[in-house]
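> this one's sequence-less:
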């Protein structure tokens, strides 16, 4: 985990993620870190893969709880079956965003589909959490899978707007706070403007090569952009970049295991509720659960 002040005034901060090698695939966690806790509403940023798992194996994240946040799952390759305590069932595939709003409490599981296991699952994508804003932390839990996302392209660049409004295109995905989230693919010589509208913005190179206003991006590093400055993202040989950010939170958020809240007492309550089995179960996936960690929680809850 690292932090540095990059050259010039364009880059506010660079964060090298903590990498967890889980055997068949790697998970890189950029947020939260010692260097920074949030970028806009994003309080958790994981990048995983690319990986090809063994035939017959798969990802099995057993049922576990969340409060006061929304999870956003975005895949570049592969598929994941999502089930939650609302009764939702959705197979996430590239081009579809799954947004699960935990609010006052939800339980979900994430597993590789049977057909993926038969051929050897691919895992490559992003898992992010958004803190819910003041006054909306305890809203009702909800789930949505959005496939019809706007695409902005000009021949040498193609950007999918996953959340929020970018380049004149508005995603249908629910936002609880002002949020921007986009998947940008640049061909050789391609470029896109990065407006200065959002309070906080960051980019992550997830494949290939790219630079922001001439400053090269390092693969999987989270590059936090200086506020209030319009910039240009460009690639000489082709690259894929995630853009994320939104409104800055005035109130601190606490995070412990899978719980996020402005209140430490609320997190203690959630811990007790999970320990005492007061959270609802996941229909169709109630045989297993991830137990509450003893002491300091493990950073990664993947299998």
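That came through, no problem. The structure presented is a predicted model; accordingly, all values stated were derived computationally and were not measured.

> going forward, measure contacts between C-alpha atoms and count neighbours the same way
Will do.

> OK, contacts around residue 139?
Listed by Cα atoms under 8 Å, 6 or more residues apart in numbering, the contact set of residue 139 reads 103, 104.

> quick one: it and residue 51, what's the gap?
Distance of residue 139 to residue 51, computed by Cα to Cα, to the nearest Å: 36 Å.

> residue 167 now?
Distance from residue 167 to residue 51, by Cα to Cα: 32 Å.

> got another, please set it beside the one above:
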């Protein structure tokens, strides 16, 4: 039932930690999901430094999906959008041929408070990798919800459980937020060939195993999966139809290694436009690691 359990790897981004889940050495993607970071949870005090913000940086070949449980982020991008995102809303940014954006914590810096959420990347189908960049914000009214027997659910994107979100996707996928009370049960249907569940909070039983906070279970295809909440829990369900293998380097995703090299060269040479409202700084292209010492 469960093919693989992936434990998050905690990484310090310079002021707060994320739990990196995808890509993983033994599982690079689940459906079109090629990247999955659990942001926080972290409690910020008012007046924390600006270097905690994510400065302008580029993407190609993907859509980024920002979803918050707590806190607020201000998004600015090179197609001219400035948008705050609050818990339960969706920022869906399609990079396509290339976009740059920043993520700022201005409200939290002023007031303090908790930051907790998920940043996911969805690889675009090959025929859509070079589409024009775009940004779409979706409030809670665009996202279907369901509640019964101690389970509350929100469809963040795609189609699942007989519902469809208004978020436009480029390939068949599902992305669902569950909140479960202790003892609550529900099933993940078998309608998609690639499926996974990430436990953002609490403990659940699924597929005959116990899953803890910070673990992602990747399920074998073909059978529904029964979930039972051991404690109060928050679970993200994700997956869909595979779109084929992808190269991923820094913030770039593509089916072509040459295209990633071109994007790296474009960013290094300053050929990618910065956000109009946030162009005074940027993240430079990381330097490649030095070659190994032949004497070591």
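Perfect, thanks for sending it. As the structure is a computational prediction, the values presented were derived from the model and not from experiment.

> ok, residue 135 of the second structure - contacts?
79, 81, 91, 92, 93, 94.

> leaving out chain neighbours, which residue sits closest to the alignment partner in the first structure of residue 250 of the second structure?
Matched by TM-score structural alignment, residue 250 of the second structure corresponds to residue 257 in the first structure. Counting by Cα to Cα, 6 or more residues apart in numbering, residue 297 is the residue found nearest to residue 257 of the first structure once chain neighbours are left out, at 5.5 Å.

> how about the strands in the stretch 151-300 of the first structure?
151-153, 157-163, 165-166, 169-170, 179-186, 191-194, 200-208, 211-212, 215-216, 222-225, 231-234, 239-246, 254-256, 259-261 (DSSP state E, counting those that start in this stretch).

> thinking again about what came up before, quick one, which of residue 167 and residue 51 of the first structure is more surrounded?
residue 51 (17 against 14; other Cα atoms under 10 Å).

> ok, back up a step: could you dump the strands of the stretch 151-300 of the first structure to CSV with mean neighbour count and distance to residue 81 of the first structure?
Shown next, in CSV, are those (neighbours: other Cα atoms under 10 Å; distance: least, Cα to Cα, whole Å):
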stretch, mean neighbour count, distance to residue 81 of the first structure
strand 151-153, 16, 25
strand 157-163, 23, 19
strand 165-166, 18, 28
strand 169-170, 16, 27
strand 179-186, 24, 21
strand 191-194, 20, 33
strand 200-208, 23, 23
strand 211-212, 20, 35
strand 215-216, 14, 36
strand 222-225, 25, 27
strand 231-234, 19, 33
strand 239-246, 23, 23
strand 254-256, 16, 25
strand 259-261, 24, 22
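
> what residue lies at the spatial centre of the second structure?
residue 120 (1.1 Å; Cα atoms, centre = their mean).

> name the SS class of that residue, please.
strand (DSSP: H, G, I helix; E, B strand; the rest coil).

> for it, what are its contacts?
33, 34, 35, 36, 37, 64, 65, 66.

> rerun that using 6 Å as the cut-off
The neighbours of residue 120 of the second structure, taking Cα atoms under 6 Å, 6 or more residues apart in numbering as the test, are 35, 36, 64, 65.

> residue in the first structure paired with it?
By TM-score structural alignment, residue 120 of the second structure lines up with residue 128.

> from residue 97 of the first structure, how far out is that match?
From residue 128 of the first structure to residue 97 of the first structure the distance is 11 Å (Cα to Cα).

> can you lay out the contacts of residue 120 of the second structure as JSON lines showing secondary structure and distance to residue 4 of the second structure?
Listed next are these as JSON lines, based on DSSP: H, G, I helix; E, B strand; the rest coil; distance: Cα to Cα, whole Å:
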{"residue": "35", "secondary structure": "strand", "distance to residue 4 of the second structure": "16"}
{"residue": "36", "secondary structure": "strand", "distance to residue 4 of the second structure": "16"}
{"residue": "64", "secondary structure": "strand", "distance to residue 4 of the second structure": "24"}
{"residue": "65", "secondary structure": "strand", "distance to residue 4 of the second structure": "24"}
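
> got a winner among the residues you listed for most neighbours?
Within these, most neighbours by other Cα under 10 Å means residue 36, with 24 neighbours.

> would you mind finding the match for it in the first structure?
Alignment note: residue 36 of the second structure maps to residue 45 in the first structure; criterion TM-score structural alignment.

> neighbours of residue 287 of the first structure, how many?
10.

> list the contacts for the closest residue to the match of residue 120 of the second structure other than its chain neighbours?
Leaving aside its chain neighbours, residue 128 of the first structure sits nearest to residue 45 (4.6 Å; criterion: Cα to Cα, 6+ apart). Neighbouring residues of residue 45 of the first structure by Cα under 6 Å, 6+ apart: 29, 30, 31, 128.

> which of those still touch in the second structure?
With the contact criterion set to both residues aligned by TM-score structural alignment, their matches' Cα atoms under 6 Å, these that also touch in the second structure are 30, 31, 128.

> quick check: the residue nearest to residue 257 of the first structure vs residue 75 of the first structure, distance?
As for residue 297 of the first structure, its distance to residue 75 of the first structure is 26 Å (criterion: Cα to Cα).

> comparing the two, which residue is more hemmed in?
Taking neighbours as other Cα under 10 Å, residue 297 of the first structure and residue 75 compare with residue 75 leading, 21 against 12.

> tell me the SS of that one?
Look at residue 75 of the first structure: counting by three-state DSSP, its state is strand.

> so what does it match up with in the second structure?
Using TM-score structural alignment, the equivalent of residue 75 of the first structure in the second structure is residue 68.

> surely that match is in contact with residue 84?
No. Assessed by Cα atoms under 6 Å, residue 68 of the second structure is found out of contact with residue 84, at 11.2 Å.
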